[in-house]
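Novice: I would like the atomic coordinates for the input below:
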Amino acid sequence: MLKISGGWLRILLLAGLFLSFFLWVSDFNPYVQQVLMYLGVNIILTVSLNLINGYMGEFSVGHAGFMAIGAYVAAWLTVKVMPPSLITWLYPVVIILGGVAAALAGLVLAFPSFKTRGDYLAIVTLAFNMIVKNALENIEAVGGPRGFLGIPNLTNLPWVYFWTVLAVLGVRNFVYSNFGRGILAIREDETAAELTGVNTRQVKVLAFVISSFLAGVAGALFAHILMFINPGSFTILKSTDILVMVYLGGIGSIAGSILGASIYTILLELLRPLQIWRWVVGPLLLILLLIFRPRGIMGLREYLGFIPKEEGGINYGREKGSTTLAG
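Specialist: This next block holds a predicted model:
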C-alpha cells in the first residue's frame, strides 16, 4: 500500500479530528452533531460504492443490502452477545465484525455477479438488496418487521470521523496500488486488461469485497447512531440515495464522493420541512444527473492532494485533455 502523501493532508485530517472531538465535548448543538455523523456515514457509503460504479465501471444498485448486514450484525453483537461492562471497549471490534459480515456476503455475491455485466449486474444486486430486506423481516431474533430495539448509543462524532478517514484513505491507497490499476484497466477495456496480464476475476472480487466491507462498517455506525433499525431503513430507496451521492459528486473520484455526500446530506436536511416529499428528490435528481451530467461534478477527475507523489500528478482514467484539480 502507498503511504499518505502531502503534509497539508495530514494536518487537515488531524485538525478535523481535533475539531470533531471539540464539538463533541463542548456540548455543541446535538442536532448538528448528528447531521455531521450521518454525513460521515454517507461519505463511507459513497466512497465504497464509487469503487465499483466509478473506478471499476460496473453498475451495482444494491449497496443498502450490505449496509443492512453490517448494521444488524453489529447491533445483534452489542445487544445480545457483548457483556455490558465491555461493550465500550469492544465497540471497535463490533464495527469491524459488521464489516466482515458484509464482506463475506459480498464475496458470496461476487462470484455469480461478475459473470454478468451492465444491466444484468444491476438486476443481480437489486435482487440481493430485496432478499436481504425480506429475510430480515422474517427473522424474529432481530425483531422482524418491527425492527431492532435497545441498541446502545456508542457512536460519537470523533469515532465517525475516525472511521470516515480510514475509509477514504483506504480506498485512495487501494486505487493507486497495483490492484487499483487493474480496476482502472477493467473500466477502460476488460479484454485488453486480460491480455496485458490483469487477473480480472481476482481484481473484481477483491474490489467488491472491500466495497462491501466498508458498506458494512457504515451500517454498523448507522445502527449505533440511530439506536434503532428496521428492514425499511435498507430498501432500494436507500440504495438510490447512495447512487445519487456517487453520481452527483462524480464517478471515479474520491474528492467527488466527499462532495456528493456532503451536498446531498445537507440538501435532505434543508428539505426536511417537506416531510415525505423530500424523498422524491433523490430519484428525481438521479434521473436528471444520468441525463445531463452522467459523470457528476468531478467525474474522472481528482483533487491533487489525493494523488500520490509517486504518480507525478497523473490521474488515471481521465479523458484526454482534461486536467487534475490542484489544491
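
Novice: Going by C-alpha atoms from here, please, whenever you check contacts or count neighbours.
Specialist: Fine.

Novice: OK, contacts around the residue most central in space within the chain?
Specialist: In the chain, the centroid-proximal residue (C-alpha atoms, centre = their mean) is Leu45; its distance is 1.7 Å. Neighbouring residues of Leu45 by C-alpha atoms under 8 Å, 6 or more residues apart in numbering: 214-215, 218, 242.

Novice: helix or strand for it, which one?
Specialist: Applying DSSP states H and E as the criterion places Leu45 in helix 30-50.

Novice: Thr155 in helix, strand or coil?
Specialist: Secondary structure of Thr155, reduced to three states by DSSP: H, G, I helix; E, B strand; the rest coil: coil.

Novice: is it true that it touches His224?
Specialist: Yes. Applying C-alpha atoms under 8 Å as the test, Thr155 and His224 come out as touching, 5.8 Å apart.

Novice: can you give me how far the helix holding Leu45 is from the chain middle?
Specialist: Chain-centre distance of helix 30-50: 9 Å, with C-alpha atoms, centre = their mean, to the nearest Å.

Novice: After that helix, which helix or strand is next?
Specialist: Counting by DSSP H and E, the next helix or strand C-terminal to helix 30-50 is helix 63-76.

Novice: and for comparison, fold this next one:
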Amino acid sequence: MKNIKQSLLIAAWFVFLTFPLMVVKVNTLKHLVEWRWLNMLWVALGAFFLSFVWRWAMERKQLRSRADEESGGDDGTGLGHRLLHDPKLFRPALGGLAAAALLFPWVLDVYQVNIMVLALIFVVLGLGLNITVGLAGLLDLGYVAFFAVGAYSYALINQYYGLGFWACLPVGGIIGAFLGVVLGFPILRLRGDYLAIVTLGFGSIAKIVIENWEDFTNGAKGVANIPRPGLFGMEMNIGAATIYTYYLMLLMVLFTIFVTNRLKDSRIGRAWMALREDEIACVAMGVDMARTKLSAYAFGAFWAGAVGVIFAARNTYINPNSFTFMESAIVLSIVVLGGMGSIVGVIIAALVLILMPEYLRAFADYRMLVFGAVMVLMMIFRPQGLIANVRKTYVHRKPAAEESNG
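Specialist: Coordinates of the predicted model:
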C-alpha cells in the first residue's frame, strides 16, 4: 500500500512537470490553444507503472541481499551456473548451439551472415579485453588502438609487400602484443582514474597518427581494395567469401575461447586474478607485478590485433573513422555487462550489444537512450554481469586410510 501511495504522488508530480509540454499546444497559425488531455492520462499511467515496478524491484534486490548475507553470500548455484556445469544440460545445449552455428549461413541471407561476422569479431575483442580488464583488473579505454593496428598492418603490408591474409594474421597479433607491452611499461604503477586517462590518450594518439601519417597510412582517405581471406587460390564471389569468413570467425572464436580458458586456469591466470583482487597483497606474496601486468596487456592486445586483420579483410576498406573511442566503449561495455572474467557472459553480451541495434533499426533514434538505460539497470540490479564468474573452490580430502583410522 505504501508503494502505491508513493507511486501516485510521483505520477502526480510528473503530470505537473510535463503539463506545459504534453497537454498544452499553441497553434500559431490559427491562434488557438489545443488541450491534449489524453496525453496527461498516458503520462500519469506511465509514471505510476514505472515507479511501482522500480520500487518493487528495489525491494526484491534488498531482500536478496539480506538472504545472501544470512547464508554467507551467493554460492553461484543459479540456473546459469547449473546450465554451464551440469553435463545433462550443458551437452545438449552445446550440441544445439553448434548445429545452429553451422547451419546459420545456409538458412539466412548474406546480409545476416555479414552482420553475424561483425558480431563474432566483437566477441573476440570482448574476450581479449576480458583478459586485461576482467581477469587482471586493468582498465583499458584505448583498446581500439590495438584493433586498428592489426587492421592497418594487414592493409599496409599487403599493399607495400604483397603478403597475403594468412601470412599477416599472426603478424597483426604480434604487432598488437608488442604495442600492448609498449603501452604497459609507462603505466605499471598507475591505477584507477590515472590508468583510464592514459589508456584513453593512447587510443586517441593511435587514431591521430593514422590520420596524419598520410605518406604511409594514406591518412583520412583510408586503404581500399584489401584482399579478402583466400582458400588455396580459389576465386569466390561476395556471398561465398562472406560465408567463408563466417566459418573462419567461428574457428577464431573457438580458438580464442580455448586459449583464454587455459590462460584463466594457468599460473599466470591466477596471478592476474590475484592482481585484480589486491595488488599489494599479490606483490607481497612474491608475484612479479611488472611481468604480470605486461603479460595481461600483451595477451589482450594480441587478440585485438589478430581480429583486426580479419576485420580489414571483411570490409576490404578501412579508414581512421572505423576505430573511434565508441568502439572501445562498446567492447568495455561487453566485458562489464557479460561479467568480469566470465567467458560465456562476454560472448552473450557481445552478441546482444552488436546484433540488437541491427535488428532494431526502426528505433535507431533511441538506441543510445536504450543502451544507457540498460547499462544503468544492469549496474543497479546485477553489477556482477549477466553471468557471474564463480570462483573455483578447492577442497582437501583426507586419504581413505586416514579416514578409516579416524
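
Novice: ok, back up a step: what residues in the second structure pair up with the helix holding Leu45 of the first structure?
Specialist: Aligned by TM-score structural alignment, helix 30-50 of the first structure falls on residues 110-130 of the second structure.

Novice: What residues of the matching stretch count as buried?
Specialist: Using 16 or more other C-alpha atoms under 10 Å as the test for burial, stretch 110-130 of the second structure gives 110, 113-130.

Novice: same check, this time on stretch 6-23 of the second structure
Specialist: Neighbour-count burial for stretch 6-23 of the second structure, with 16+ other C-alpha under 10 Å as criterion, is recorded at 7-12, 14-15, 19, 22-23.

Novice: Narrow the residues you listed to those in helices?
Specialist: 7-12, 14-15, 19, 22 (DSSP state H).

Novice: chain center to stretch 101-111 of the second structure, what's the gap?
Specialist: 24 Å.

Novice: go on, stretch 144-162 of the second structure?
Specialist: Using C-alpha atoms, centre = their mean, the offset of stretch 144-162 of the second structure from its chain centre is 23 Å.

Novice: ok, the aligned residue in the first structure for Ile318 of the second structure to Tyr120 of the first structure distance?
Specialist: Alignment note (TM-score structural alignment): Ile318 of the second structure maps to Ile229 of the first structure. Going from Ile229 of the first structure to Tyr120 of the first structure by C-alpha to C-alpha, to the nearest Å gives 30 Å.

Novice: Which residue of the two possesses the greater neighbour count?
Specialist: Taking neighbours as other C-alpha atoms under 10 Å, Ile229 of the first structure and Tyr120 compare with Ile229 leading, 26 against 15.

Novice: so who does the more buried one touch?
Specialist: 71-72, 147-149, 223.

Novice: one more time with 6 Å
Specialist: By C-alpha atoms under 6 Å, 6 or more residues apart in numbering, the contact list for Ile229 of the first structure reads 147-148.

Novice: Repeat that for the one 10 residues further on.
Specialist: Contacts for Ser239 of the first structure (C-alpha under 6 Å, 6+ apart) come out as 62-64.

Novice: can you give me the helices for the stretch 151-300 of the first structure?
Specialist: Counting by DSSP state H, counting those that start in this stretch, the stretch 151-300 of the first structure has helices at residues 157-175, 178-188, 190-195, 200-226, 236-249, 254-270, 281-292.

Novice: which stretch among those helices comes nearest Ala127 of the first structure?
Specialist: helix 236-249 (9.7 Å; C-alpha to C-alpha).

Novice: now the residue mapped onto Arg278 of the first structure from the second structure: how far from Ala119 of the second structure?
Specialist: Under the alignment (TM-score structural alignment), Arg278 of the first structure pairs with Arg367 in the second structure. When distance is defined by C-alpha to C-alpha, Arg367 of the second structure is 17 Å away from Ala119 of the second structure.

Novice: same deal with Pro186 of the second structure?
Specialist: Counting by C-alpha to C-alpha, the gap between Pro186 of the second structure and Ala119 of the second structure amounts to 33 Å.

Novice: Helix, strand, or coil at Val395 of the second structure?
Specialist: Per three-state DSSP, Val395 of the second structure ends up coil.

Novice: What is the neighbour count of it?
Specialist: 6.

Novice: Same question for Phe208 of the first structure.
Specialist: Residues near Phe208 of the first structure, counting by other C-alpha under 10 Å, number 25.

Novice: what residue of the second structure takes the place of it?
Specialist: By TM-score structural alignment, Phe208 of the first structure lines up with Tyr297 in the second structure.

Novice: List the contacts of its match.
Specialist: Shown in contact with Tyr297 of the second structure (C-alpha under 6 Å, 6+ apart): 132, 180.

Novice: can you do 8 Å?
Specialist: Per C-alpha under 8 Å, 6+ apart, neighbours of Tyr297 of the second structure: 132, 177, 180-181, 183-184.

Novice: Mind checking which of the residues you listed are in helices?
Specialist: Mapping the contacts of Tyr297 of the second structure onto helices (DSSP H) picks out 177, 180-181, 183-184.

Novice: tell me what the helix or strand harbouring Leu94 of the second structure is packed against?
Specialist: For Leu94 of the second structure, the element it lies in under DSSP H and E is helix 87-107. Judged by 3 or more C-alpha pairs under 8 Å, 6 or more residues apart in numbering; DSSP states H and E, the packing partners of helix 87-107 of the second structure are helix 79-85, helix 238-265.

Novice: What I need now is the ones you listed written out in JSON lines, including mean neighbour count and distance to Met378 of the second structure for each item.
Specialist: JSON lines is the format used below for those (neighbours: other C-alpha atoms under 10 Å; distance: least, C-alpha to C-alpha, whole Å):
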{"stretch": "helix 79-85", "mean neighbour count": "13", "distance to Met378 of the second structure": "16"}
{"stretch": "helix 238-265", "mean neighbour count": "17", "distance to Met378 of the second structure": "25"}
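
Novice: and Pro357 of the second structure, which of these is closest to it?
Specialist: Judging those by C-alpha to C-alpha, what sits closest to Pro357 of the second structure is helix 238-265, at 19.7 Å.

Novice: Would you mind giving the orientation angle of the closest one with respect to helix 110-129?
Specialist: Relative orientation of helix 238-265 of the second structure and helix 110-129, computed by axes from the mean of the first three to the mean of the last three C-alpha atoms, to 10 degrees: 20 degrees.

Novice: do you know which of the helices of the stretch 151-300 of the first structure lies nearest Leu13 of the first structure?
Specialist: Of all the helices of the stretch 151-300 of the first structure, it is helix 157-175 that lies closest to Leu13 of the first structure, at 7.5 Å by C-alpha to C-alpha.
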